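Enquirer: got a predicted structure plus its sequence, pasted below:
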Amino acid sequence: MSAPLDQHREAAGTLAQGGSCKRCDLTGQDLTEADFANADLTGVTALGATLVRARMYRVNADGADLRGANMTGAVLANGAFTDAQIDMATLIDADARWTNFKDAELSAANLSRGDFRDASFRDADLRGARLTRGRFEGADFGGADLDQTDIRGADLSGARGLTQAQVGRACGDASTLLPGRLIVPVCRAR
């Protein structure tokens, strides 16, 4: 059962001050341009929430359920999303530099044009995700599942932990930048 709307507004006000909303239910809420910098969102549920251009700098969202959330243009830099469920979420143009997505579920998520430099995707599930034209220099992909991941135009040239086996299950194009001698199959028309 979802909390009343007044409770959501109160939680957003508390979060704007770097407060805590552990295990809050923000499902379906419109939190466009909300300021959650330094907030504790551990275990929060925000299924399908609108977090467009939200300021979530240094947020702790470990174990959060953000499936289907729209985080277009959100600032997630230096955040913690370990073990978070971010499947089918939209992170287009997101700033997630130095963010920890270790063990996160990001299947079918759209990370297009995002800045994920020095982020950790260690052991993350990126199956079917779109990383098109994103920046991933210094990002750690050790153990990440890239099966059917679209990396067309992505800059992975300085990424760490990428193997030929991982990249071989993804797809890209001539503008995809990869480290070393890794080769990515060309995406087929969808």
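Expert: Thanks, I have the structure now. Residues are numbered from 1 along each chain as shown.
Enquirer: hey, let's count contacts and neighbours off CA atoms from now on
Expert: Will do.
Enquirer: could you pull out the helices in the chain for me?
Expert: Using DSSP state H, the helices of the chain run over 5-15, 164-168.
Enquirer: pretty sure K102 contacts G79?
Expert: No: the criterion here is Cα atoms under 8 Å, and K102 misses it with G79 at 11.3 Å.
Enquirer: re earlier: out of the helices of the chain, indicate the one that is most buried.
Expert: Counting by mean count of other Cα atoms under 10 Å, helix 164-168 has the highest mean neighbour count of the helices of the chain, with a mean of 17.
Enquirer: make CSV out of the helices of the chain and add distance to I151.
Expert: Listed next are the helices of the chain as CSV, based on distance: least, Cα to Cα, whole Å:
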stretch, distance to I151
helix 5-15, 34
helix 164-168, 9
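Enquirer: the residue positioned nearest the centre of the chain and Y57, how far apart?
Expert: With distances taken as Cα atoms, centre = their mean, L91 lies nearest the centre of the chain, 6.0 Å away. Distance, L91 to Y57, by Cα to Cα, to the nearest Å: 14 Å.
Enquirer: another one to put next to it:
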Amino acid sequence: MKSIILLTTSLLLITGTLNPLNSADPNDLKKLEKILPKRPKILDLSNADLRNYNLEHVDLRRANLQNANLSGMVLDNLKLDGADLRGANFTDANLKSVSLRDAKLQGAILNNATIVYSTFVNARMEGTQLKGTIIESSNFERANLKNAIFDNSQITMCNFKNANWDGASFEDIQEDRNSWYW
């Protein structure tokens, strides 16, 4: 009986008929990872509405979250390395110790977010909006920040070594550039 349920669940997940994340409950994600014989190579959460949920200690490396609504979320110790977050909405989200190495964030919206102890090494952030965002102790080394908008943001103790700033906007930012690493 267990193998029939497992096979049925796996087929529903593969065909997209069952979207385990409609509930957006992190416990449901953990349960599904335990029952699936193998984790899908790429978890597709594109266009998902996950706002106001708390995702903590979840591994979403290489996940497709393109155009997902993550506004108001608490993202704590989340692994999003290599994830596709193009056009994702992180407005008012709290990112603490989030790893976004090699993530695709082109056109993402992080307005009024709080970003602390997070890693954006090699992230593609062209055209990303970070208006009114608090950014502290985070690593943007080698990130592509071309045309990113940091207007009205507060930036302290961040590493921007070898980042691409071409066309980026920094109007009315509060910063301590002495605490930035270039």
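Expert: Here it is on my side, so go on. For clarity, every value in this text was computed on a predicted model and none was experimentally measured.
Enquirer: so after superposing, what's the score?
Expert: Once the chains are laid over each other, their TM-score by TM-score structural alignment, normalised by the length of the second structure reads 0.80; 160 aligned residues with a Cα RMSD of 2.1 Å.
Enquirer: so what does the residue nearest to the centre of the first structure match up with in the second structure?
Expert: By TM-score structural alignment, L91 of the first structure lines up with L110 in the second structure.
Enquirer: so its match sits against M125, correct?
Expert: No: applying Cα under 8 Å, one finds L110 of the second structure not in contact with M125, separated by 10.8 Å.
Enquirer: if I pick N60 of the first structure, what's in contact with it?
Expert: 38-42, 79-81 (Cα atoms under 8 Å, 6 or more residues apart in numbering).
Enquirer: gap between the counterpart of it in the second structure and V58 of the second structure?
Expert: Taking TM-score structural alignment for the superposition, N60 of the first structure sits opposite K79 in the second structure. From K79 of the second structure over to V58 of the second structure the distance is 6 Å, taken as Cα to Cα.
Enquirer: repeat that for S138 of the second structure.
Expert: 20 Å.
Enquirer: of those two, which one has the most company?
Expert: Ranked by neighbour count (other Cα atoms under 10 Å), S138 of the second structure and V58 place S138 first, with 24 against 16.
Enquirer: relative to A108 of the first structure, how far out is the counterpart of that one in the first structure?
Expert: Aligned by TM-score structural alignment, S138 of the second structure pairs with A119 of the first structure. Here A119 of the first structure is placed at a distance of 18 Å from A108 of the first structure (Cα to Cα).
Enquirer: kindly report the same for G18 of the first structure.
Expert: According to Cα to Cα, G18 of the first structure and A108 of the first structure sit 30 Å apart.
Enquirer: higher neighbour count, those two?
Expert: A count of neighbours by other Cα under 10 Å puts A108 above the other of G18 of the first structure and A108, at 21 against 18.
Enquirer: wait, that one sits on R127?
Expert: Yes: the pair A108 of the first structure and R127 passes the contact test of Cα under 8 Å, sitting 6.3 Å apart.
Enquirer: quick revisit: the residue nearest to the centre of the first structure reaches V75, doesn't it?
Expert: No: contact criterion Cα under 8 Å: L91 of the first structure and V75 do not qualify, at 9.7 Å.
Enquirer: name all residues that make contact with the closest residue to L31 of the first structure other than its chain neighbours.
Expert: Spatial nearest neighbour of L31 of the first structure, excluding adjacent residues (Cα to Cα, 6 or more residues apart in numbering): L51 at 5.0 Å. Counting by Cα under 8 Å, 6+ apart, L51 of the first structure touches 30-34, 69-72, 74.
Enquirer: among those residues, name the buried ones.
Expert: 31-34, 69-72, 74 (16 or more other Cα atoms under 10 Å).
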